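A.B. asks: I'll drop the sequence and a predicted model, then ask my questions.
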Amino acid sequence: MSDHFGGSGWRTVAALVWPYRRSLVVVAIFALLATGTDLLAPLIYREAVNDIAGLFVGTSAKNTDSPLDATTSEERESSPSPILAQKAVSKEIARAHSKDKPKGKAVREPHRRHYVAPRTADQTLTTLLWAVISLFAINVFSHLCSLVADQRTVELASRIEADFIHNTFSHVLSLPLRFFARRASGGLAKQIDQSDEIAPIVTAFAQEIAPAVITMAGVMIIMFLQSTRLSLVALVTLPPYAWIVLRSSKRLETGLARYYEMWDGVSARIQEAVGAIKTVKLSGAEQREAAHLLHQSRQAYDTYVERNRLANRYVFFQTSLGYLSQALVLGYGGWLVFQRGLTPGDVVMFVVYLERLYAPIESLTSLFVTLQEHFASLERATKLREVPGEEAHGDMPRPGPGRVEFRHVHFSYVPGREVLSDVSLVLEAGKRTALVGPSGAGKTTAADLLLKLFDLDSGEILMDGQTLSHLDAAAVRREFGVVAADGAIFRGSIADNLRYKRPEATDEEVHAAALAAGLTNTLARLPQGLATEIGEGGVGLSVGERQRLQIARALVGQPRVLILDEATANLDYATETEIRHALLGQSLRPTTLVITHRYTMAEICDHVIVLQAGRVIAQGAP
């Protein structure tokens, strides 16, 4: 059996729903009320059917009082005919009661286990009237309880889903950068968003498992109390029925998983072709892509059709066993009625209860398999929350001018392969320092260490005399502004993007930063200025405008230290010149680290440090 039912899956779900246990209990109570009242209906059917049968028994008893009926009570009771015996019993009980009853008033005696009491037409009509009223009331009450349980389940599942995504996403954001370097962003996003697995689990626990168990237990108790023999006959098909349902659920879930997997391939193919539509057209591959998609989609649909064929086969066997059980109950139950072992109402009650017995069995066996799938998906997300996050504690940085010092820093991503080796350097406060060198020299790694994205192997980094390793990571990062060649620009207004690091910035501060970054002409050509909406990745802006927007965003954050990490690597000379002028024209002079390959960017700096193979090999004026 799956490990998800061996303890870990249950522990995961228990931890998930425990904070909401009170709401879960309320849902379970309403679900049980709906189930419990529904079990009363067959008992009402029994009384109604027995009263109808009693109407005919009463008529037969009266007929036996005629002079033509010369048999004595003893003869009828000894008669081999159960029908004559029933008539005799009915007649003599009626005579016994008639001695004490007032004239003109019919006595209503109860039905017994092996005896249907006689009924008058008025008594039968009264019973039917109360049966109709009772069934209507029970069904309405049961339905109302189900509606309340459904609504509460939706509300509860929504709360759990929202909190689950929030907590998981918050934890993932707290993970070190090293964790993200080993995972694809698309797969990680899918792993986080497993909220759609929660609703079926909550529904199963609150509305399906407990009510199904209560229904099965209640039905079997009532059936065995009425007739052990008929109950055993009714349950003879139960083991093969449960086996078929369990086997079919497993095989059908496997087939469905295969279909979804194949359909994911179809969706991926569509996304790839549409995303690279220009390449597809220039390669003349339209027909080839369409043919390939047709082949994939047909394979997926063939899998689904085969699964449906298998489902129909199992449904046939399940339905046949259900019909067989009903036939056995009707046949053997009818024989027991004939032998005075049961009343007709008991047999009708058994048939109705059979339907209520097999439905929860099918539900539970199917649920057992589907919950495994939900547990497996949910545990993928919960495992993310088990990954240790960054250390959230530490001292707060003291105010200072922004002097940074590396002292004998060593760092490696993989043990034994150092990226930085004995690096010592100083970024003077308020000065521009260029860090240059070939690709792979460790320039960006040095900046990442400064931002506390990774931990040092040895050595220390200080900011205004404080050791970074002793400071709170989030507080340290608030002191820095970063502009990268591939920096993110989010969907929304330009002003929203500029305020991303410092949402409380005033309109005046945002406008001043935009002007300092050289966005004057950009804002002039846009009809709504800073309120202009831009697409994801800065759609609607040129490459240079995107870089200037990043610089403005960094300036809005009022950084103590500004890091330009290859900020002009993808720009042409004219655009780079505009960026340089924007940097030189700043009224505020934060400590600036310029990581670059280009001499033109290094020449605007006050100091240049050359890094090669993870070591500082030269430094001085540009």
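C.D. replies: Structure's in. What do you need?

A.B. asks: alpha carbons only for contacts and neighbour counts from here, please
C.D. replies: Noted.

A.B. asks: Tell me how many other residues surround L156.
C.D. replies: L156: 19 surrounding residues under other CA atoms under 10 Å.

A.B. asks: any idea which helix or strand carries it?
C.D. replies: Using DSSP states H and E, the element containing L156 is helix 121-173.

A.B. asks: try R407
C.D. replies: Assigned by DSSP H and E, R407 falls in strand 404-414.

A.B. asks: Can you name the element that comes right after that strand?
C.D. replies: strand 417-427.

A.B. asks: If you count neighbours, what's buried in that next one?
C.D. replies: 418-425, 427 (16 or more other CA atoms under 10 Å).

A.B. asks: and the angle from it to strand 404-414?
C.D. replies: 170 degrees (axes from the mean of the first three to the mean of the last three CA atoms, to 10 degrees).

A.B. asks: Centre of the chain to strand 417-427, how far?
C.D. replies: 46 Å (CA atoms, centre = their mean, to the nearest Å).

A.B. asks: do stretch 254-269 as well
C.D. replies: 19 Å.

A.B. asks: Next, the buried residues of it.
C.D. replies: Going by 16+ other CA under 10 Å, stretch 254-269 has these buried residues: 255-256, 258-259, 262-263, 265-266, 269.

A.B. asks: Take this one as well and set it beside the first:
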Amino acid sequence: MESNLINKDEEVIRRSKTEIVLKLLEYLKPYKLKSFIVILLMIIVMICGIINPLLLEIAIDNYVVNKNVEGLMIIGAALVIINLIAWILSKIRWTMITSVTNNILVNIRHQLYSHIQTLSFDFFDSRPVGKILARVVGDVNALKNLFSQSIQSFIPQLLNLVCVAVIMFILNFKLALACTILLPILGIAMFYIEIHSRRRWEVYRNKRSNLNGFTHEDFSGIKVVQGFAREKETEKNFKAMVKELGDAFIKAVKLNDFFWPLVELSWGAGTLVVFFVGYKLITNNEIKIGTLIAFLMYVGMFWRPIMNLSNFYNTLITNFSAADRIFDILDVKPVIKNSKNAKNIGKIHGTVEFKNVSFSYDDNTEVLKNVSFKVNKGERIALVGPTGAGKSTIISLLSRFYDPTSGEILIDGKNIKYVDLESLRSQMGIMLQDTFLFSTTIMENIRYGRLDASDEEVIAAAKAVNAHDFIMKLEKGYHTEVNERGSRLSLGQRQLVSFARALLANPRILILDEATSNIDTETEKLVQSGIEKLLYSRTSFVVAHRLSTIRDCDKIMVIDNGRIAELGNHDELIRKKGIYYDLYMTQYKFLNE
């Protein structure tokens, strides 16, 4: 799917009705037995309903006319028992339908969530998070009525319609023909509505997704909004998007509202036709009054399932767009995934090699150009260079967030393209400039590095990177809630927590991508010894603009315009008086000033 902005409608593949229905029915397979029981109960209830008019016909034509009180009592008792059974079975049916529907929605949401977690970064790069949330929450919820009605309406109501129609034609062919004469006109009208209605619901769901994306982005950046006093502007945009959503909904609902009047109009007209034909038949002594009354009851029983089926069809049309949006994501294949014969990489020792690696995010611009280098076990490598030179791309390729356009990346001599992703990434520690903390305690945020770690191990990791002292000064120490994205802590404190998390994970390859850029000078002094312990005996890649932090690295690679422009340690590169020398002297001069 193409990249989407907040206010741009998403381009979703429209699937055929048959394809969507077949895909949705797949989710009913685990509940085949329950669905069968529900349908069976509905058939029994349906039969109970069909028997009612027949018993009434017998009561009128045989017992009322002959004043047979005993026979009427028996018929009355039979009606009470039959309807009581139908009521009890209906209650059981509704309980089972609710259970099945909720379980299916849970399964779809779990499947969607699990699938999204497997998708590559390009999927998230091209979509606002709010639009993804709209599909996981809102679009899945939209399927609830679809599943409940598919179980309770489609098959049972179709059977009910067929059975009633057969009985009507058995009772009297002319009356049955009169009742069904308007069905073709109704079918044509509904088909016309469906063509235009589905498109309108697609527009509505796109507008709702846009609003969701805008709201999520606005609240995530609320500090920027308030910092620049842009509340009025964002409120104006919000109102405009809400209006678009409301207009799209009203436009869709207006067309859908024609379903019910059409069916009711056909029902009423059909009943009038039956009355007229029935009157003629009675005056000609072709039928008895009891037969007409019974038939009129069957007219209601004939049109009621048509009404329910129309409602189901209406629900289908309303939610086809939601199903399309869900399957649109489920059909996205992760670009980065395990190869067919992927093997566990085993314990990583830490030798890393790039062989003629080139990479581009699109077909136009090459970010890396034929990059080759080798890093031995335990070495510390610094990547420096101007913004956009390709430093972070090298890190992303090493972590296999992307695959190179050409060339190979080897760890311990194994091409990472053919190893199990989890076995690779579980032994790598990645620390980014924008440290992400979860909305939980400091203890749990550090423990995220190794979920089975004890409290003592968590505290030991925090002490090692000099985070323990500031944590203990907080109101609840390690049990302090850090709020969303760690907003309760300073930038430097978040970095210290992330250092502890990485140390606890004990990665074999460690990546620090501008990880110390947000730490002030005072905090940097505290954490420097912790970083030394973090880097000890691990192959480490350090991306840094602050060159003073990488002087002790074994190798420094200067990346410029997608290539390795210079390679050596600090002293060697200073003596060369090339790009690194210029960068270093510029920073040195700036700091002195």
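C.D. replies: That came in fine, so what should we check first? For clarity, every value in this text was computed on a predicted model and none was experimentally measured.

A.B. asks: follow-up on the earlier one: distance from the next helix-or-strand element following the helix holding L156 of structure 1 to structure 2 after superposition?
C.D. replies: Remark: after helix 121-173 of structure 1, the chain's next helix or strand is helix 177-180, criterion DSSP H and E. On superposition with structure 2, the mean distance recorded for helix 177-180 of structure 1 (mean CA distance after the TM-score superposition for structure 1) is 3.3 Å.

A.B. asks: any idea where the strands of the stretch 401-550 of structure 2 begin and end?
C.D. replies: Assigned by DSSP state E, counting those that start in this stretch, the stretch 401-550 of structure 2 shows strands spanning 406-411, 414-415, 428-431, 509-513, 539-543.

A.B. asks: Distance to R127 of structure 2 for the ones you listed - can I get that in JSON lines?
C.D. replies: Putting the strands of the stretch 401-550 of structure 2 into JSON lines (distance: least, CA to CA, whole Å) gives the following:
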{"stretch": "strand 406-411", "distance to R127 of structure 2": "27"}
{"stretch": "strand 414-415", "distance to R127 of structure 2": "30"}
{"stretch": "strand 428-431", "distance to R127 of structure 2": "23"}
{"stretch": "strand 509-513", "distance to R127 of structure 2": "24"}
{"stretch": "strand 539-543", "distance to R127 of structure 2": "27"}
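
A.B. asks: Chain neighbours aside, what residue packs nearest to the corresponding residue of structure 2 for I551 of structure 1?
C.D. replies: When structure 2 is aligned by TM-score structural alignment, I551 of structure 1 is paired with F499. Leaving aside its chain neighbours, F499 of structure 2 sits nearest to V465 (6.6 Å; criterion: CA to CA, 6 or more residues apart in numbering).

A.B. asks: Run a quick neighbour tally on that neighbour.
C.D. replies: 24.

A.B. asks: outside of the strand holding R407 of structure 1, which residues touch it?
C.D. replies: 418-429, 455-464 (CA atoms under 8 Å, 6 or more residues apart in numbering).

A.B. asks: what do you get for stretch 155-171 of structure 2?
C.D. replies: Against stretch 155-171 of structure 2 from outside (CA under 8 Å, 6+ apart): 39, 42-43, 46, 50, 175-177, 291, 295, 298, 301-302, 305-306, 308-309.

A.B. asks: which residue numbers in structure 1 go with it?
C.D. replies: Using TM-score structural alignment, stretch 155-171 of structure 2 pairs with 210-226 in structure 1.

A.B. asks: That stretch against structure 2, how far on average?
C.D. replies: Counting by mean CA distance after the TM-score superposition for structure 1, stretch 210-226 of structure 1 comes out at 1.2 Å.

A.B. asks: separation between the aligned partner of G9 of structure 1 in structure 2 and L143 of structure 2?
C.D. replies: G9 of structure 1 maps onto I20 in structure 2, with residues paired by TM-score structural alignment. According to CA to CA, to the nearest Å, I20 of structure 2 stands 12 Å off from L143 of structure 2.

A.B. asks: Mutual contacts of these two, please.
C.D. replies: Contacts common to I20 of structure 2 and L143, judged by CA under 8 Å, 6+ apart, are A323.

A.B. asks: Please say which of the two ends up with more neighbours.
C.D. replies: Higher neighbour count among I20 of structure 2 and L143: L143, with 23 against 17, using other CA under 10 Å.
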